[in-house]
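J.: this is the structure alone, sequence omitted:
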């Protein structure tokens, strides 16, 4: 009862944020996203097909993003109402109410279940110690082709910087230590039994860990999945981390990224360089993961307590 009354008091005290305050934030968000992508979201999406640093944003995370323009749209934290008119809607995420806020109670059960899974993944990743010796070899395992095996599928439209013999040697030289199922599931069939972990979707949360570049890319997925019930600045932060992680991911792969110096994980010096850069991505991702978890908790609290607060208000009026 006390907690519900406190939430009710907070709701009564909250003021609608005037347009003069939120519009500059929306403009800064769009400018930041445009700078990170190198172009406005729509333009970047059109260019992304052959760009390995962008294609995962608009393709791999496309189902969570929806329209490309959404990446540049603004939204306030959950429970914050803003002054907005019909003319403002093009710069805002869809679904804003006439009251100037987004209603968390209107989400379908399927979407709520996806948010629950997302929060569980974030929490599981945060609590596990980082693993520094995977060296990004998941991309190598995807291209593994021992003698007699069929030609492996290339997941990027890029030339290779090493030959097939080198790829095979790297994969066969040591146990692979991939912990991320959505990378493992693209391994060449002949490489799956070379991984330390037999990963499955059902056991995904048992292995996620915060040094994994794919786990840190997925911060963007979980930020987009929570929108519009998350501060847009957090979407920008997640995009920034995801691009840093993807840059390391592709540099450490057997692919040749034009204009970029590779991280040659087939060498001892390259592996040391990978760990150094991996640690930098980990350090950038950690506070974003913490803030995302807090945003998820704020959402579920609002979803659970706002109806109760209104019911409590009705009782007080009576």
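T.: In hand now; what should we look at? Note that this is a predicted model, so its numbers are computed, not measured.
J.: C-alpha only now, for contacts and for neighbours.
T.: OK.
J.: list the contacts for residue 75?
T.: 26, 92-93, 227-232 (Cα atoms under 8 Å, 6 or more residues apart in numbering).
J.: how close does it get to residue 17?
T.: 12 Å (Cα to Cα, to the nearest Å).
J.: count residues in the vicinity of the nearest residue to residue 156 once chain neighbours are set aside, would you?
T.: Closest residue to residue 156 apart from its sequence neighbours, by Cα to Cα, 6 or more residues apart in numbering: residue 52 at 6.9 Å. As a burial measure, residue 52 scores 18 neighbours (other Cα atoms under 10 Å).
J.: also this one, for the comparison:
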């Protein structure tokens, strides 16, 4: 973990909150809610009927942010909402003579330790080169030497036999730097990984080419809410959703019937396809990571 960064207590820069008229912030809120409804509504419909989707439901089952939280709109730091009621936005907002603003100091004070931890992780990850040679073997290590009945998504068939799947893992090797992927490896797969990541080494190992590290930008964004605007949380969700599709297309599962043609990483052509997509996602994630860091820096200087 990098050295802790302390946020200033007072004003270090004269920043005037951007003011939004009622029509403007209400339009932003409506646009956000309409955008996320396209993701939330199908998931909630499946949940009501007991249906499960291994790609589309993942972000709602793996991560802790509830659908109602994703739907709720926050303007982020440094925004004044004219003709607004703080009770409409929650306890982290306060009345201002001209409207409503986020009580940034209150949020910082309550979450100081986690904010610093997240910022240090984002900054450390952003400062490293992207490594693109894992070829998605983390998903294969999660089913290594398991039968069809034992695998996590056992409602869906494996593309290869368990024996051939295990052979691919042994032949390709595993180069996973992400603890929250590594912890789902089967016990016999863990010694095959060139790294043995832990929560304590996360800041030292996380790197910007990792699909799961980039998917986790959604987690860091919602954990920083309401310091970051809901539009940024939704942007991170959208990227995580696209990454999850690649993650499962390159996995040992056969999801072609759901409209996810496989990326056959057991072949040279499939590995080239995977690395190209991984590079593109790393570029998209770098932009979002920078936006999160900028929001945190703003949260440290805005007087509230």
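T.: Looks like it came in fine. Keep in mind it's a predicted model, so treat the numbers as computed, not measured.
J.: which position in the second structure pairs with the residue nearest to residue 156 of the first structure?
T.: By TM-score structural alignment, residue 52 of the first structure lines up with residue 54 in the second structure.
J.: where's that match, which helix or strand?
T.: Using DSSP states H and E, residue 54 of the second structure is not contained in any helix or strand.
J.: equivalent analysis for residue 116 of the first structure, please.
T.: Residue 116 of the first structure belongs to helix 109-127, assigned by DSSP H and E.
J.: that helix vs the second structure, average distance?
T.: Superposed on the second structure, helix 109-127 of the first structure shows a mean distance of 1.8 Å to its aligned residues (mean Cα distance after the TM-score superposition for the first structure).
J.: could you do stretch 237-247 of the first structure as well?
T.: Counting by mean Cα distance after the TM-score superposition for the first structure, stretch 237-247 of the first structure comes out at 0.9 Å.
J.: count the neighbours of residue 57 of the first structure for me.
T.: Neighbours of residue 57 of the first structure under the rule other Cα under 10 Å: 25.
J.: from residue 98 of the first structure, how far off is it?
T.: For residue 57 of the first structure, the distance to residue 98 of the first structure equals 31 Å [Cα to Cα].
J.: burial check on residue 277 of the first structure, number of neighbours?
T.: Residues near residue 277 of the first structure, counting by other Cα under 10 Å: 16.
J.: how much space between it and residue 240 of the first structure?
T.: From residue 277 of the first structure to residue 240 of the first structure the distance is 15 Å (Cα to Cα).
J.: what does residue 96 of the first structure correspond to in the second structure?
T.: So residue 96 of the first structure corresponds to residue 93, using TM-score structural alignment.
J.: could you find the closest non-adjacent residue to its match?
T.: The shortest distance from residue 93 of the second structure to any residue other than its chain neighbours is 4.4 Å, reached at residue 102 (Cα to Cα, 6+ apart).
J.: just to check, the one you found is in contact with residue 92?
T.: Yes. Between residue 102 of the second structure and residue 92 there is a contact under Cα atoms under 8 Å: 6.0 Å.
J.: look at the two and report which has more neighbours.
T.: For residue 102 of the second structure versus residue 92, neighbours defined as other Cα under 10 Å are more numerous around residue 102 (28 against 16).
J.: who's in contact with that one?
T.: Contacts of residue 102 of the second structure by Cα under 8 Å, 6+ apart are 76-80, 92-94, 226-227, 304.
J.: among these, which lie within strands?
T.: Residues of the contacts of residue 102 of the second structure located in strands (DSSP state E): 79-80, 93-94.
J.: can you lay out these as JSON lines showing distance to residue 271 of the second structure and neighbour count?
T.: Output for those, formatted as JSON lines (distance: Cα to Cα, whole Å; neighbours: other Cα atoms under 10 Å):
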{"residue": "79", "distance to residue 271 of the second structure": "45", "neighbour count": "19"}
{"residue": "80", "distance to residue 271 of the second structure": "48", "neighbour count": "23"}
{"residue": "93", "distance to residue 271 of the second structure": "49", "neighbour count": "19"}
{"residue": "94", "distance to residue 271 of the second structure": "52", "neighbour count": "17"}
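J.: out of those residues, which comes closest to residue 44 of the second structure?
T.: The nearest member of those to residue 44 of the second structure, counting by Cα to Cα, is residue 93 at 29.1 Å.
J.: all helices of the first structure, in order?
T.: Using DSSP state H, the helices of the first structure run over 2-13, 19-37, 41-47, 55, 62-65, 109-127, 138-142, 164-173, 181-184, 213-226, 232-251, 268-317.
J.: much appreciated, bye for now.
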